[in-house]
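K.L.:
my questions are about this predicted structure, shown below with the sequence.
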Amino acid sequence: MTVTTLPTVTYLALGGTIASVATTDPAHRSGAVPRLDAHDLLTGVPAIAETAHVDAHQLDLVPSPSLGFDDVQGALGAARRAVEAGASGVVVSQGTDTIEETAYLLDLGWDRPEPLVVTGAMRHASAPGADGPANLLAAVRVAVDPGARGRGVLVVLDDEVHAAATVRKTHTSSTGAFTSPGTGPLGWVTEGLPVFHAPAHRVPALTDHVAPLPPVALHRVSLDDDGRVLDALGDLGYRGAVVEGFGGGHVAERTLDAVHRLARRMPVVMASRTGAGSTLAATYGFPGGEIDLLDAGLVPAGRLDGLKSRLLLAVLLAVDAPPDRVHAEFLARGRSSSPQRRP
């Protein structure tokens, strides 16, 4: 009889919807709150024991809006220690509200080939059709799959595998809330097996410390915006800013002076508020168009959205990256297919 040795996976739990159950506790308002720890969640998915030996650790038990950079650093350090001790991969579960940010921040610090997989749930554990157990099982299966190695941090929900750099939460409650606009998922979990449709590729990690980070502002432009927020940012202690512009990266002419003043005080990244596609480089020549903004020294975000651009700029500022490296990192990580202008 052949004895099969199962791989080891480290499971790090932070709370969130996947760990939440409905409560009528008088000390709380009615509704779901995080209550289940890592061992509770594993016990609820016996099929995981057929996939891997899982070493579970409870790092926190909170809704994901309450997570911060220190929590991400704690998970990053625990994940690194786990693979150094021999784990084939690591799974992190948390609330879905901030997965697109925490996963990307983890990716900026994850320098190992072993898979680091982030998952969660859209329906709490006591809801009909709770998706947490299936997501956790799929995440473990991805974490031990050889095809997941060398891909950086992955996000697995609804049997889809997404890259941390592209994934977004695009619906408030659907179990299919997570998508990668413009690129699609890297792969799927089909009949229990991860299947990837592209070779493994990633941009190298930037740092092993993602906390503390300097403050970076994120401003989304809007119709008839007068720019007063931009003028205020320089006096609020921010070290950098991301402007989510109209379309391919544009602002109103009335705010152009404020953008220029801000760019003289700190690094400013130009992203798009659209949620898909790349910032433009050489199409529009009107005042406030992308040509004007790039000539003023703004850094094009490429395909990175404002949330991810904020994290990347903060990490680059934390490592004292000079302006030319900031441009180069956004060019590489934004993966833009259009030519980029330099200031």
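P.N.:
Now that the structure is in, tell me what you want to look at.

K.L.:
please count neighbours and contacts with C-alpha atoms only from this point.
P.N.:
OK.

K.L.:
quick check: longest helix of this protein.
P.N.:
Criterion DSSP state H: the longest helix present in the chain is helix 69-84.

K.L.:
in the stretch 201-343 of the chain, what residue spans correspond to strands?
P.N.:
Along the stretch 201-343 of the chain, counting by DSSP state E, counting those that start in this stretch, strands occupy 216-220, 240-245, 268-272, 299-300.

K.L.:
hmm, back to that, from the chain's centre, how far out does the longest helix of the chain sit?
P.N.:
Taking C-alpha atoms, centre = their mean, to the nearest Å, one finds helix 69-84 lying 15 Å from the centre of the chain it belongs to.

K.L.:
show me what it is packed against.
P.N.:
Helices and strands touching helix 69-84, by 3 or more C-alpha pairs under 8 Å, 6 or more residues apart in numbering; DSSP states H and E, are strand 8-15, strand 89-93, helix 99-109.

K.L.:
among these, which is nearest residue 190?
P.N.:
Smallest distance to residue 190 across these (C-alpha to C-alpha): 18.9 Å, for strand 89-93.

K.L.:
another one to put next to it:
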Amino acid sequence: MKPRVVVFGLGGTIAMSATSSGGVAPKLTAEELVSAVPGLAEAEVDVEVVQFRQLPGASLTLGDIAALCDAIELRSSSADGFVVTQGTDTIEETAYLIDLLHPLVQPVVVTGAMRNPTMAGADGPANLLAAVVLAADPVARGLGCVVVMNDQVHAASRIRKGHSTNTGTFASPNGGPLGYIVEGTARILNSVRRPGSVPADLTKPPRVPIYTAALGDDDETVRAIAGKADGLVVAAMGVGHVPAQLVDALAETATTRPVVLASRTGSGPVLSSTYGFPGSERDLLARGLISAGLLDPLKARILLAAAISAGGDIRTMRRAFAVAGGLSNDESWPWKPDSEKIN
């Protein structure tokens, strides 16, 4: 029997066409996208198509992705894998949220396009074909959610968008790609730690802003943001540093809600004990902030929102970030192992 893959369309550049008022907007259906992919019929895959949303990537919400995961689970008994097409503006965030909410062994492969279908060299069809090929391949089982762009396979927890227009924009700074699509075949060459899922209820998502520390900051902006937040992610300088003027405000915030310390560099870890000045990583962690480890600020925000929605306390959140950020082993993951959830 042919492997069966369900393709969910969410909109994005891959589904855009010209509007009467100028520019492009999401208008093409998932069915139209799939039918326009050269070589898909020869791939020997049974493809089902679901038009789930029709939005630019920037307008998707945490609730949209939670609903998508519910729809995926409803079809899990009859599918070998899933593909999600969406806008690349938020693909590094939505893919990680899917990874945290998706407990099943079947892979979810997220893809999109940097060039819309009206442009020469549109990359959507090739990306969609590669995504379907991977989703149908048994080698992808157990990978969780991955992103396929430009014939590269990236773990949801690692991928970053590094250029606003280039088709080779996506990379995985901490660990590299998981593999590649070569001559229509998936080649997985790398592994990823995927500790487990989070039992989050995102019906009413928490408010979790990201504050980016910058040269000469004072504490007024931090206090204004934190006062209306359920949790806060600090995109700190370097290995986890902020101006000394921010320390008291961050420490006070950490007494009433979770504050996660990440690096604004986008790669490499937050350290724990190297620097000892006011505003250093050692100082901030001692004042109650939670280390994001290797998670960048965008990924840290997604995990924090999911953990808050799951009703986790500070101890639970520390354990989750220690595992997801590469600071602890998988056995420390605070929620039920996925192996107990998979049918």
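P.N.:
Yes, it's here. Keep in mind it's a predicted model, so treat the numbers as computed, not measured.

K.L.:
give me the TM-score for these two chains.
P.N.:
The TM-score (TM-score structural alignment, normalised by the length of the first structure) is 0.92; 327 aligned residues with a C-alpha RMSD of 1.3 Å.

K.L.:
point out the most buried one among the helices and strands packed on helix 69-84 of the first structure.
P.N.:
Comparing those by mean neighbour count (mean count of other C-alpha atoms under 10 Å), strand 89-93 comes out on top with a mean of 29.

K.L.:
that one corresponds to what range in the second structure?
P.N.:
Aligning strand 89-93 of the first structure against the second structure (TM-score structural alignment) gives residues 81-85.

K.L.:
got the strands of the stretch 201-343 of the first structure as TSV, with mean neighbour count and distance to residue 67 of the first structure columns?
P.N.:
Shown next, in TSV, are these (neighbours: other C-alpha atoms under 10 Å; distance: least, C-alpha to C-alpha, whole Å):
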stretch	mean neighbour count	distance to residue 67 of the first structure
strand 216-220	19	17
strand 240-245	26	21
strand 268-272	30	24
strand 299-300	30	28
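
K.L.:
make TSV from those strands and add distance to residue 83 of the first structure to it.
P.N.:
Shown next, in TSV, are the strands of the stretch 201-343 of the first structure (distance: least, C-alpha to C-alpha, whole Å):
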stretch	distance to residue 83 of the first structure
strand 216-220	31
strand 240-245	34
strand 268-272	35
strand 299-300	35
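
K.L.:
and the helices and strands packed on helix 69-84 of the first structure as CSV, adding distance to residue 268 of the first structure?
P.N.:
CSV is the format used below for these (distance: least, C-alpha to C-alpha, whole Å):
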stretch, distance to residue 268 of the first structure
strand 8-15, 32
strand 89-93, 32
helix 99-109, 19
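
K.L.:
residue 315 of the first structure: which of the ones you listed is closest?
P.N.:
helix 99-109 (8.0 Å).

K.L.:
need the next SSE after the closest one, C-terminal direction.
P.N.:
Next in sequence after helix 99-109 of the first structure, counting helices and strands by DSSP states H and E, comes strand 116-119.

K.L.:
helix or strand next in line after that following strand, which one?
P.N.:
Taking DSSP H and E as the definition, the helix or strand right after strand 116-119 of the first structure is helix 132-143.

K.L.:
what comes up buried for the longest strand seen in the second structure?
P.N.:
Criterion DSSP state E: the longest strand present in the second structure is strand 46-55. Neighbour-count burial for strand 46-55 of the second structure, counted by 16 or more other C-alpha atoms under 10 Å, picks out 46-47, 49, 52-55.
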